[in-house]
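Trainee: no sequence for this one, just the structure:
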């Protein structure tokens, strides 16, 4: 899903605690039939999607990233991909600007708020983002500095009919939904009428 969380940017003060909990949560994901209510990790759309994702991960590793494959082995039947966390992804690694459409997340460790914003804005994509913090005022301040079409504070990116949906940079060509989406179908035209005897 193009607005799914793929890049996690964690400040140093909470990084270790976050990673312990995140690894445990990813490892506990239950793969299976998407129609089964207990399934938390469904297969990808096709085997070619799995192959492409595997190649992207391999390229990331070959370029210096560290990969952790977590959880029980996914089923061999079906287009499943083992949940993977990539760390140590530097700006010169192709993964830095790659969208991974599957259970692969990139985790960046940063010193502070400013570095977090810098890493977030270094992406060539800009659809959605989230800021998680106990300080909501600070969260809104950070959200306003992030270069994406949508940013939510203390909530994952959502798609709802009553909220405009759209991104910036290489993420989309305008806005969908609400009156802002309707305006995308309209071309504004200016017609100026001035009296013939008026000076210009």
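Mentor: Here it is on my side, so go on. This is a predicted model, so every value here is computed, not measured.
Trainee: hey, let's count contacts and neighbours off CA atoms from now on
Mentor: Noted.
Trainee: For stretch 69-80, measure first residue to last.
Mentor: From its first residue to its last, stretch 69-80 covers 13 Å (C-alpha to C-alpha, to the nearest Å).
Trainee: So for it, what gets flagged as buried?
Mentor: Residues of stretch 69-80 classed as buried: 69, 70, 71, 74, 78, 79, 80 (neighbour count, 16 or more other C-alpha atoms under 10 Å).
Trainee: Also stretch 51-64?
Mentor: 53, 54, 56, 57, 60, 61, 63.
Trainee: same question, stretch 92-110
Mentor: Here stretch 92-110 shows 93-96, 99-110 as buried, counting by 16+ other C-alpha under 10 Å.
Trainee: alright, now check it against this:
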């Protein structure tokens, strides 16, 4: 849910002295380093950003790409997004469906327009689709900088923001430059470096060379304005347990 809704729920829970778990919004960084397998990184970025028409909390949203491969990644990514078919979800050949509500589509379009006015470059899409249904074109915005709307805010729809990083450390810094901290992704062939980077990223989860996902065996939850507490796995089961300690002196 939204940060506003989560704060309201936390207030009610606090007043009743009840525990609660909040899994709120996210603006997950999808980091692509220069040594990444670009074929797999592009495939994952397309699925991670445009799955469910981009309406997923735990999903690739800010695509942070190391400078040496930024142009090639952008070209491949845009070509893959162009190939996505939009239309009724009743047709399994379609990948992009309608958004949940008209007002959410209008809000998303406003975020895109503000980002472009702030100096970003529109590469693909950027328009509402006329006719029945809440359709929005699959959109790619490049040259996004920290402070711009699509960098600061969560874009909950089929819009991808491409951000160029000088190097791996710069990528980590920009990943952490967010009010949110739900998930994140790192693509690199250097797994030792990826492990070190993951430890620096301020999120509830980091996926290395794989799609962001949920699994009953793996805990899910965020930090910062993405909420607190955990779902799934043993951590999720213990969130709502009242643990009792029984200690007996056997002397």
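Mentor: Looks like it arrived, so ask away. Just so we're clear, the structure is a prediction, and the values are computed from it rather than from any experiment.
Trainee: Next, the TM-score between them, please.
Mentor: Once superposed, chain against chain, the TM-score is 0.87 (TM-score structural alignment, normalised by the length of the first structure); 194 aligned residues with a C-alpha RMSD of 2.4 Å.
Trainee: Give the aligned range of the strand ranked longest in the first structure in the second structure.
Mentor: Among the elements of type strand in the first structure, defined by DSSP state E, the one spanning the most residues is strand 104-110. Under the alignment (TM-score structural alignment), strand 104-110 of the first structure falls on residues 159-165 in the second structure.
Trainee: again with stretch 132-150 of the first structure
Mentor: By TM-score structural alignment, stretch 132-150 of the first structure lines up with residues 187-205 in the second structure.
Trainee: Just the strands from the stretch 51-200 of the second structure, written as ranges.
Mentor: Applying DSSP state E, counting those that start in this stretch to the stretch 51-200 of the second structure gives strands spanning 60-66, 121-124, 139-142, 159-165, 180-181, 184-187.
Trainee: And those strands: which comes nearest residue 242 of the second structure?
Mentor: In terms of C-alpha to C-alpha, the element of the strands of the stretch 51-200 of the second structure nearest to residue 242 of the second structure is strand 180-181, at 27.1 Å.
Trainee: circling back to that earlier point, could you dump the strands of the stretch 51-200 of the second structure into a markdown table and include distance to residue 78 of the second structure?
Mentor: Listed next are the strands of the stretch 51-200 of the second structure as a markdown table, based on distance: least, C-alpha to C-alpha, whole Å:
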| stretch | distance to residue 78 of the second structure |
| --- | --- |
| strand 60-66 | 12 |
| strand 121-124 | 7 |
| strand 139-142 | 7 |
| strand 159-165 | 10 |
| strand 180-181 | 26 |
| strand 184-187 | 18 |
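Trainee: Quick one, which of the ones you listed gets closest to residue 222 of the second structure.
Mentor: strand 180-181 (5.4 Å).
Trainee: That closest one vs the first structure, average offset?
Mentor: When the first structure is overlaid, strand 180-181 of the second structure sits 0.7 Å from its aligned residues on average, using mean C-alpha distance after the TM-score superposition for the first structure.
Trainee: by contact count, what packs against that strand?
Mentor: strand 223-224 (3 or more C-alpha pairs under 8 Å, 6 or more residues apart in numbering; DSSP states H and E).
Trainee: State the next helix or strand along the chain beyond the strand it packs on.
Mentor: strand 227-228 (DSSP states H and E).
Trainee: average distance between that next one and the first structure?
Mentor: Mean deviation for strand 227-228 of the second structure: 2.2 Å (mean C-alpha distance after the TM-score superposition for the first structure).
Trainee: just how off-centre is that strand within its chain?
Mentor: 15 Å (C-alpha atoms, centre = their mean, to the nearest Å).
Trainee: which part of the first structure lines up with it?
Mentor: The aligned range for strand 227-228 of the second structure is 172-173, by TM-score structural alignment.
Trainee: do the same with stretch 14-32 of the second structure
Mentor: Going by TM-score structural alignment: stretch 14-32 of the second structure matches no residues.
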